[in-house]
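Q: how does the following fold in three dimensions:
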Amino acid sequence: MTWNTQPRAAFDLETTGRNSRAARIVTASIAVLRADGSVESEHEWLADPGVEIPAEAAEVHGITTEKARAEGRPALEVVAEVAETLQGLFDRGIPVVAFNACYDFTVMAAECARHGVPQLTRFPVLDPYVINKQVEKYRKGKRTLSALCEQYGVMLTEAHTSAADALAAAQLLDAMASRFPELHRPAAHLHTSQVDWSAAQAADFQSYLRRTKPTAVVEGDWPVLAPQDEGRGGF
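A: The predicted model follows:
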């Protein structure tokens, strides 16, 4: 059975910054979808990350430090509940769709380590970002969620809210599958392929960068970056 004929889920985080090993969760959303892509249930969280939310991050997702402190729940509670919900999906064999999944799952890995929450199995995961770079290798222009949604005719309202981005990622993947029949595969098989694709994509980009920056390093781990020791700034 292929993933797009089965129930699936969509996941997205909004955080305090771009560094996935250091960022803290601000909002999290998980939507569980039926086999036909309709929404069965939705889960949303607002966390007090326990640190200041930089102005540039607040400008993206709209959550200020003051709002998070006043309305958000303790970070430990949110991290534990998000992890429990995701692991419950993985345990049932339900694939989780996440755009640029390596960012979200690395944030989750760091937050779980930070708060003593068990790590996720993270299988199977489906990432429209990695998949698009494989099926449209020579596509020009940005590969942001907004840009790809526009290309594939997916409605994305309230971009950069975790709920809207999560659902749009799932709809984008459905649209891509309609155009590329080779994506009609079991989720476990596609997950394994993405591990290889991500590594190859990173190696190609690193080779390109090293033409002018000989020490450039592009990490290709997927769907989570390997941990780094504290001395290197990792989780």
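Q: every contact and neighbour count from this point should use C-alpha atoms.
A: Will do.
Q: which residue ranges form the strands in the protein?
A: Counting by DSSP state E, one finds strands in the chain at the ranges 8-15, 25-33, 39-48, 73-74, 96-97, 125-126.
Q: distance to residue 2 and mean neighbour count added to those, as TSV?
A: As requested, these are arranged in TSV below (distance: least, Cα to Cα, whole Å; neighbours: other Cα atoms under 10 Å):
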stretch	distance to residue 2	mean neighbour count
strand 8-15	11	27
strand 25-33	15	24
strand 39-48	19	18
strand 73-74	37	16
strand 96-97	14	27
strand 125-126	12	28
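Q: dump those to CSV, plus distance to residue 214.
A: Shown next, in CSV, are the strands of the chain (distance: least, Cα to Cα, whole Å):
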stretch, distance to residue 214
strand 8-15, 32
strand 25-33, 34
strand 39-48, 41
strand 73-74, 43
strand 96-97, 35
strand 125-126, 32
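Q: another sequence for comparison is provided below:
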Amino acid sequence: MQEPLAMFRRPEWTRVVGVFDLETTGVDVTRDRIVTAHVGVLDAAGSVLTAHDWLADPGVPIPEGASAIHGVSTEYARAHGRPAPEVVQEVVDALRGIMDAGIPVVAYNAPYDFSLLKHEALRHGVEPILSPSPVIDPLVVDKAYDRWRRGKRTLTVVAQHYAVRLDAAHEASADAIAAGRVAQALAERFAPWLPASAHELHTRQIGWARAQAASLTDYFIQIGRLDPTERLDGDWPIR
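A: Predicted coordinates:
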């Protein structure tokens, strides 16, 4: 007899998850800078066990468009932010500590945050994280298990879909914690099909992300948004 879905337990990795998010000066991972960052740990119920927040002076003006999203102006960052090299070093150290403990780090659209952090580390003489693992990316997992659902896949929309509260979107701690809870909600929803270990899920996401980028590339070419010779980068969890 087939077991009902309710009989399947969430994978063990959901008991403790790290969470990570950046708010930045823009969307170019090679050139833009960290403004705020959050690294924390959640328990099995999604409650916060540890939380670390940073405000950096990025050393460059924060464009008005970016400030409108995350609420931090150039003047505020200069007056209250810490030197960027110190912030980058501490964020890298915090993430390394979590991953070295075997705890997966949840990051929504992970290649953005981890790639930007890598370039910031290189810019400031900090040893970068070049192969973060294990990483859980709810954006990739959601697309893999609910491929044909219509609508946007922003964190705000996906959190609402999985009944995860997100009160202050585009605030690093709120986004990071919501992403962690979405990952746990995904694990509960798709428990029968998810790999048992975070490391196996990490490996599968590499292939899923590559296939998702290829599919999106084909669509963008079809609607004229990309030239037929162009390809979206499907590397994951860092580019």
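Q: which helix is the longest one in structure 2?
A: Longest helix in structure 2, counting residues (DSSP state H): helix 198-222.
Q: in contact with the spatially most central residue of structure 1, which residues?
A: With distances taken as Cα atoms, centre = their mean, residue 101 lies nearest the centre of structure 1, 3.0 Å away. Applying Cα atoms under 8 Å, 6 or more residues apart in numbering to residue 101 of structure 1 gives the contacts 125, 126, 127, 129, 222, 223, 224.
Q: among these, which two are most distant?
A: Using Cα to Cα, the contacts of residue 101 of structure 1 span at most 14.1 Å, a distance reached by 129 and 224.
Q: that older thread, kindly provide the distance from the residue opposite the residue nearest to the centre of structure 1 in structure 2 once aligned to residue 63 of structure 2.
A: In structure 2, the residue matched to residue 101 of structure 1 (TM-score structural alignment) is residue 110. According to Cα to Cα, to the nearest Å, residue 110 of structure 2 and residue 63 of structure 2 sit 23 Å apart.
Q: now the helices for structure 1?
A: In structure 1, the helices defined using DSSP H lie at 55-61, 65-71, 75-91, 101-115, 128-135, 145-152, 162-179, 187-209.
Q: let's have the ones you listed in JSON lines, adding distance to residue 22 of structure 1.
A: As requested, the helices of structure 1 are exported to JSON lines (distance: least, Cα to Cα, whole Å):
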{"stretch": "helix 55-61", "distance to residue 22 of structure 1": "13"}
{"stretch": "helix 65-71", "distance to residue 22 of structure 1": "17"}
{"stretch": "helix 75-91", "distance to residue 22 of structure 1": "14"}
{"stretch": "helix 101-115", "distance to residue 22 of structure 1": "7"}
{"stretch": "helix 128-135", "distance to residue 22 of structure 1": "22"}
{"stretch": "helix 145-152", "distance to residue 22 of structure 1": "22"}
{"stretch": "helix 162-179", "distance to residue 22 of structure 1": "19"}
{"stretch": "helix 187-209", "distance to residue 22 of structure 1": "21"}
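Q: which one of these lies closest to residue 26 of structure 1?
A: So among those, helix 65-71 is nearest, using Cα to Cα, at 7.3 Å.
Q: so where is the closest one in structure 2?
A: Matched against structure 2 by TM-score structural alignment, helix 65-71 of structure 1 falls on residues 74-80.
Q: ok, residue 106 of structure 1 touching residue 23?
A: No. Residue 106 of structure 1 is beyond contact range of residue 23, at 9.3 Å (criterion: Cα atoms under 8 Å).
Q: distance check, residue 194 of structure 2 against residue 145 of structure 2.
A: Separation of residue 194 of structure 2 from residue 145 of structure 2 (Cα to Cα) stands at 9 Å.
Q: in terms of packing, which of those two has more residues around it?
A: Counted by other Cα atoms under 10 Å, residue 194 of structure 2 and residue 145 do not tie: residue 194 has more neighbours, with 19 against 14.
Q: what's the counterpart of that one in structure 1?
A: Per TM-score structural alignment, residue 194 of structure 2 is aligned with residue 183.
Q: which residue packs closest to that match, ignoring adjacent ones?
A: Nearest in space to residue 183 of structure 1, with sequence neighbours left out and distances taken as Cα to Cα, 6 or more residues apart in numbering, is residue 177 at 5.6 Å.
Q: quick one on the thing from earlier: out of the contacts of residue 101 of structure 1, who's nearest residue 18 of structure 1?
A: Closest approach between the contacts of residue 101 of structure 1 and residue 18 of structure 1, by Cα to Cα: residue 224, at 14.6 Å.
Q: distance-wise, check the closest one relative to residue 105 of structure 1.
A: Taking Cα to Cα, one finds residue 224 of structure 1 at 5 Å from residue 105 of structure 1.
Q: tell me which of those two has more neighbours.
A: residue 105 (24 against 20).
Q: ok, the more buried one - contacts?
A: Applying Cα under 8 Å, 6+ apart to residue 105 of structure 1 gives the contacts 122, 223, 224.
Q: residue 80 of structure 2 now?
A: Contact partners of residue 80 of structure 2, counting by Cα under 8 Å, 6+ apart, are 55, 56, 57.
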